[in-house]
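1. The sequence isn't on hand, but the structure is:
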């Protein structure tokens, strides 16, 4: 790889540290993204050190390393994430004239088969959210489930919600999503009622809507564990997790309205291509209805 215009050797490890620091402090990357990038770039540095350092990194060498990972069974999505981390680092280095060209720019990851997200059907969703709310924990859990399903929130968005972000009169919530982007989402009637009951336990503006021990914001892991427990208690035997409720919200809304742009805005997707996966789910539903109802869809008996 060609290094900076002066021909000086670049301290690869220092570049990685500086890049990750910018990712955390300026781009406001999530802890999950930072952990993944740190892992991938540390492995890249080790590979480079085992050869000739930064000078060993060429498009052909990177392509070889990716192909080797794919042959060893690394999933196409994981290979794509690895390449994305490499490409971002090298683009950052080019912008700072640490290297002359991005060796990962022209590389393409293996194509991953498109998997449709699993969703609850409407009856399962209703069965899940209708938990008993006779005590403070029950009120919290009921409001949590209703809001996940009503507004399609991400786990981090729900955990970071404070009462100052919730307008129960206008049925709106202000959430902070990926990349620290803020959007306003509607709150359904059932979710609004559940939140009103939860508010009776305390709703100071600076207080988290969903609390765990010591009145602090509920931890993501606690939410995940509660969803598994509540699903079993309610007799829903699919593997229930926060994103399943987000998928279910989007799928049911699209199925009822056909308004893909509205679903995109609700979910906070920057790219409508991400939202379009739900059109495939809707088509699956249409195909099932057609096969069961259309007189020309049924096979003739011999």
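-> Perfect, thanks for sending it. From a predicted model like this one, the values you see are computed outputs, not experimental measurements.
2. CA only for contacts and neighbour counts going forward, please
-> Will do.
3. Could you check how many residues crowd around residue 139?
-> 22 (other CA atoms under 10 Å).
4. Could you say which helix or strand holds it?
-> helix 136-151 (DSSP states H and E).
5. Off-centre distance for whichever helix or strand comes after that helix?
-> Proceeding N to C from helix 136-151, the next assigned helix or strand is helix 155-159, under DSSP H and E. Offset of helix 155-159 from its chain centre (CA atoms, centre = their mean, to the nearest Å): 11 Å.
6. likewise stretch 124-140?
-> Counting by CA atoms, centre = their mean, stretch 124-140 comes out at 25 Å from the chain centroid.
7. Buried by neighbour count: which residues of that stretch qualify?
-> Neighbour-count burial for stretch 124-140, counted by 16 or more other CA atoms under 10 Å, picks out 124-125, 128-131, 133, 139-140.
8. go on, stretch 210-225?
-> Result for stretch 210-225 [16+ other CA under 10 Å]: buried residues 210-211, 217-219, 223.
9. Now do that stretch: distance from first to last residue.
-> One end of stretch 210-225 sits 14 Å from the other (CA to CA, to the nearest Å).
10. what residues are up against residue 226?
-> residue 141 (CA atoms under 8 Å, 6 or more residues apart in numbering).
11. Distance check, it against residue 265.
-> For residue 226 relative to residue 265 (CA to CA), the value is 28 Å.
12. and residue 183, what element?
-> Take DSSP H and E as the rule and residue 183 turns out to sit in strand 182-186.
13. Relative to the whole chain's centre, how far out is that strand?
-> The answer for strand 182-186 is 16 Å, by CA atoms, centre = their mean.
14. Please apply the same query to stretch 15-32.
-> Worked out by CA atoms, centre = their mean, stretch 15-32 lies 18 Å from the chain centre.
15. Okay, strands next: where are they in the stretch 151-300 of the chain?
-> 166-167, 172-176, 182-186 (DSSP state E, counting those that start in this stretch).
16. who's in contact with the helix or strand residue 34 falls within?
-> In the assignment (DSSP H and E), residue 34 maps to helix 31-50. The contact list for helix 31-50 (CA under 8 Å, 6+ apart) reads 12-13, 16, 20, 23-24, 53-54, 56-57, 82, 85-86.
17. let's bring in a second one:
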């Protein structure tokens, strides 16, 4: 099999990922890069590679970080699975690929007391400010980060019509161009409405800045400054950490994991499980309280 043949197979695989799996452009580029690099290592024999040949890839990748190795191995497993499913190969050699014991680091955690400190600092700023524009903007930003679980990019690029005062949800276009509904609380809508009353006009952005919208970098800076003034180490707080707090605190309050997956815009429920780091003690208590076999055992005793 030639390198050109490998490229043809990779292109067919990417077409499938785009059409059937709805993979985003960045995801497709990552798959493409991993597969072409592997093909080059194997001299254009990736599509026909035998298990022992895949061992060369493991040697080639020996010095890579575990997370990178895990991604490359996952790309190849999906590729070979596609070839087998489509009848282009009679076997799937991907079992020969390395399986690094990579784990995602748990996200930084903010307690409810920490969140209270952030909002208390915002209230102080609102009471002290002569010009309310900046504290009102900050209030709306934090309410949407923590109250709706928005990603930083989703938040700063919101259209001014996205949050409506009489509608308890917003429709967002997130990763991969996929739309989803996110909840918008009464207090978040109130904060946004107060901000809209004073925001600069002449632009469609909810959070305008110059000729465009507020940048992610500036949002990060604002959240760090807020944390510092609230007495929380700034390195513990970011827009992503506030999104994580939204998920964690909802789950701790009894939210359904599938509903949370939808609100966060995760394609894979496993991502939600890692993101929310449910503690085992609470899950055990849930089983003991709700499982029918527990009730049966209690009746027999």
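-> Nice, thanks for sending it over. Source: prediction; values computed, not measured.
18. How close are the two chains, by TM-score?
-> Overlay of the two chains. TM-score (TM-score structural alignment, normalised by the length of the second structure): 0.71; 276 aligned residues with a CA RMSD of 4.0 Å.
19. what about residue 56 of the first structure, distance to residue 42 of the first structure?
-> Residue 56 of the first structure is 16 Å from residue 42 of the first structure, by CA to CA.
20. now do residue 97 of the first structure
-> Look at residue 97 of the first structure and residue 42 of the first structure: by CA to CA, they are 21 Å apart.
21. Ok, residue 194 of the first structure next?
-> For residue 194 of the first structure relative to residue 42 of the first structure (CA to CA), the value is 46 Å.
22. what's the answer for residue 198 of the first structure, then?
-> 45 Å.
23. With neighbour numbers in mind, choose between these two.
-> Between residue 198 of the first structure and residue 42, counted using other CA under 10 Å, the more crowded position is residue 198 (24 against 15).
24. Just give me the match in the second structure for that one.
-> Residue pairing (TM-score structural alignment): residue 198 of the first structure is matched to residue 195 of the second structure.
25. Ok, residue 176 of the first structure next?
-> In the second structure, residue 176 of the first structure lands on residue 173 (TM-score structural alignment).
26. Same question for residue 125 of the first structure.
-> Aligned partner of residue 125 of the first structure by TM-score structural alignment: residue 115.
27. so where does that match fall, helix or strand?
-> helix 112-128.
28. go on, residue 4 of the second structure?
-> helix 3-19.
29. what's the mean distance for that helix versus the first structure?
-> Superposing on the first structure places helix 3-19 of the second structure at an average distance of 6.0 Å from its equivalents, by mean CA distance after the TM-score superposition for the first structure.
30. ok, residues contacting that helix?
-> Here helix 3-19 of the second structure has contacts from 23-24, 28, 31-32, 35-36, 39-40, 43-47, 79, 82, using CA under 8 Å, 6+ apart.
31. Which one (most neighbours) among these?
-> residue 46 (28 neighbours).
32. So that one lies in a strand, does it not?
-> No: per DSSP: H, G, I helix; E, B strand; the rest coil, residue 46 of the second structure lies outside any strand segment and is coil.
33. residues contacting it?
-> 6, 38-39.
34. quick one: it and residue 18 of the second structure, what's the gap?
-> 21 Å.
35. What of residue 38 of the second structure?
-> Taking CA to CA as the measure, residue 38 of the second structure falls 21 Å from residue 18 of the second structure.
36. what do you get for residue 184 of the second structure?
-> Distance, residue 184 of the second structure to residue 18 of the second structure, by CA to CA: 31 Å.
37. same thing with residue 168 of the second structure?
-> 32 Å.
38. cool, and residue 206 of the second structure?
-> Taken as CA to CA, the span from residue 206 of the second structure to residue 18 of the second structure is 31 Å.
39. The two: who's more crowded?
-> residue 206 (25 against 16).
40. nearest residue to that one other than its sequence neighbours?
-> residue 160 (3.9 Å; CA to CA, 6 or more residues apart in numbering).
41. what's the burial count for the aligned partner of that neighbour in the first structure?
-> In the first structure, the residue matched to residue 160 of the second structure (TM-score structural alignment) is residue 163. Around residue 163 of the first structure there are 20 other residues, counting by other CA under 10 Å.
42. tell me the contacts of residue 163 of the first structure?
-> The contact partners of residue 163 of the first structure, taken as CA under 8 Å, 6+ apart, are 203-209.
43. just residue 275 of the second structure next, same as before
-> 106-107, 244, 247-248.
44. For the match of residue 160 of the second structure, give its distance to residue 56 of the first structure.
-> Taking CA to CA, one finds residue 163 of the first structure at 53 Å from residue 56 of the first structure.
45. Kindly report the same for residue 279 of the first structure.
-> For residue 279 of the first structure, the distance to residue 56 of the first structure - CA to CA - is 45 Å.
46. now swap in residue 83 of the first structure and tell me
-> For residue 83 of the first structure relative to residue 56 of the first structure (CA to CA), the value is 17 Å.
47. So those two - more neighbours on which side?
-> Taking neighbours as other CA under 10 Å, residue 83 of the first structure and residue 56 compare with residue 83 leading, 22 against 17.
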